[in-house]
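A.B. asks: Okay, predicted coordinates and the sequence, questions at the end:
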Amino acid sequence: MLELKTPQEIAAMDVTGSFIAELLDDLAQRARPGVNLLDLEHRARDLIAERGAESCYWDYAPSFGSGPFRNVICLSVNDAVLHGLPHDYVLADGDLLTMDIAVSIHGWVADSARSIIVGTPRPQDQRLIRATEEALAAGISAAQPDNRLGDISAAIGAVAADYGYRVNTDFGGHGLGRTMHEDPHVPNVGRAGRGLRLRPGLTLALEPWFAAGTDRIVYDPDGWTLRSADGSRTAHSEHTIAITDGAPLVLTRRERVTEQTSTAATGTAG
């Protein structure tokens, strides 16, 4: 069942989204060659505790996972793309790292993911990340009132096709609000003009993710981490958005972190 949010409830989700943007920015700056994934996990735990937030991942036990997830962030490296279980792995120069996190503040959830390159970038990895970011931007642009859910999916899928990447349909975006996963499911490929009509108050996590060489995925023995079936590199970009009467609101946008940092550095005229 769909639950449309009031402007006040969207404002509450925006607070959570702002925190997530700050947290991912902090971790991105710390992700350097020689850093252990477990260090990033524990940094995320500390930030969540300091903010008085709650992890949506801790003890999460969906049908697609193996038992309760006992971490607060998904960290996926290179050919791993979704649900990466933080473990004792030291990041190497050139690794492609995806960070995905959802938290709740005062009962309102936001969800975001970002892929970065650790150390020296490879052009093909930069291209892959750029494709997910452009697909996410296209999906957000299509999230207009009275459009259809298929317009979002088609916009994301069109960018993947332009880059020559195939789209997996097993996992995609989703609704969220009081909980991390609500209706509707948002595929990363679809037909424009089809599906649910978008209405103000609908809040969605859009999350295009692509593998360089395949649309098939396999599970690690840990029962959580999903990898490309052919071992090719992967990338994932995600934002939480709200449908409004006008342009969609991006509740987990990174730009806000930059703006806040710039204001703090320059001060304001009195």
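C.D. replies: Cool, got the structure. Numbers count the residues shown, from 1 in each chain.
A.B. asks: Please count neighbours and contacts with C-alpha atoms only from this point.
C.D. replies: Noted.
A.B. asks: For this structure, just list every one of the helices.
C.D. replies: Along the chain, counting by DSSP state H, helices occupy 7-30, 37-51, 123-141, 149-163, 255-266.
A.B. asks: what residues are up against residue 232?
C.D. replies: Contact partners of residue 232, counting by CA atoms under 8 Å, 6 or more residues apart in numbering, are 78-79, 211-214.
A.B. asks: Distance to residue 188 and neighbour count added to those residues, as TSV?
C.D. replies: Compiled in TSV, the contacts of residue 232 are given as follows (distance: CA to CA, whole Å; neighbours: other CA atoms under 10 Å):
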residue	distance to residue 188	neighbour count
78	21	21
79	19	22
211	13	29
212	15	21
213	17	16
214	15	18
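A.B. asks: Just those residues: which are in strands?
C.D. replies: residue 211 (DSSP state E).
A.B. asks: with the contacts of residue 232 in mind, which one is nearest to residue 137?
C.D. replies: residue 211 (18.2 Å; CA to CA).
A.B. asks: Verify the stated contact: residue 108 with residue 11.
C.D. replies: No. In this structure residue 108 lies outside contact range of residue 11 using CA atoms under 8 Å: 9.7 Å.
A.B. asks: okay, now the one to match up with it:
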Amino acid sequence: MPPPPARSYANRTTCPVRPCKRPAPLPSPFLGYHPQLALRPFPAAVRCTSVNAAIVHGLPGPYRLHDGDLVSIGCDASVDSWAGDATVSFAAGTPSPANPVDPKLMETTRQALEAGVTAAVVGARVGDSAHTVGRDRTDAPISRR
């Protein structure tokens, strides 16, 4: 059986997605992105590769995934002056009683997503939606493995 995958993919400088009519991978739009309030530029091509307790913006490391790990992968794309991103979360391999994915965590994140989408209305700022996602979730009954 091969070893579980490492999270080193995020070290790459290009994403291996090959859009129609493009012969080569596109450079990551967020590698080196440096917002004003950040201490340093973002060092990875895949914007978010978060595992278990890492909430967002996980960085590459030597950790190898195990059955039941909660994995969230965020992908980004940009075209001209437009940028967008999407994230998917899933259990790696097969969760087991020894290493289950916390259903309360999954439900809390689903509720946070719904709240953020509901807050994304014409005239609102992105920060309004982000605040709504985080509000009332810091005390959610989730495990912190």
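C.D. replies: Structure's in. What do you need? None of the values given here were measured: they were computed from a predicted structure.
A.B. asks: between the contacts of residue 232 of structure 1, which is closest to residue 7 of structure 1?
C.D. replies: residue 211 (36.5 Å).
A.B. asks: check contacts around the closest one.
C.D. replies: 79, 81, 128, 165-166, 228, 232-235.
A.B. asks: Skip the chain neighbours and tell me the closest residue to whatever residue of structure 2 lines up with residue 90 of structure 1.
C.D. replies: Counting by TM-score structural alignment, residue 90 of structure 1 lines up with residue 64 in structure 2. Spatially, and ignoring its direct neighbours in sequence, residue 64 of structure 2 is nearest to residue 6 (4.4 Å; CA to CA, 6 or more residues apart in numbering).
A.B. asks: what do we get in structure 1 for the one you found?
C.D. replies: Checking TM-score structural alignment: residue 6 of structure 2 goes with residue 36.
A.B. asks: quick one, strands of the stretch 151-270 of structure 1?
C.D. replies: 173-175, 182-186, 203-206, 209-211, 217-219, 226-228, 234-236, 239-242, 249-250 (DSSP state E, counting those that start in this stretch).
A.B. asks: Residue 119 of structure 1: which of those strands is closest?
C.D. replies: Among these, strand 234-236 sits nearest to residue 119 of structure 1 (CA to CA), with 16.1 Å.
A.B. asks: How far away from the center of its chain is the closest one?
C.D. replies: Offset of strand 234-236 of structure 1 from its chain centre (CA atoms, centre = their mean, to the nearest Å): 10 Å.
A.B. asks: Over to stretch 107-119 of structure 1?
C.D. replies: The answer for stretch 107-119 of structure 1 is 5 Å, by CA atoms, centre = their mean.
A.B. asks: That one maps to which residues in structure 2?
C.D. replies: So stretch 107-119 of structure 1 sits over residues 81-93 in structure 2, by TM-score structural alignment.
A.B. asks: Could you do stretch 157-166 of structure 1 as well?
C.D. replies: Taking TM-score structural alignment, stretch 157-166 of structure 1 hits no residues over in structure 2.
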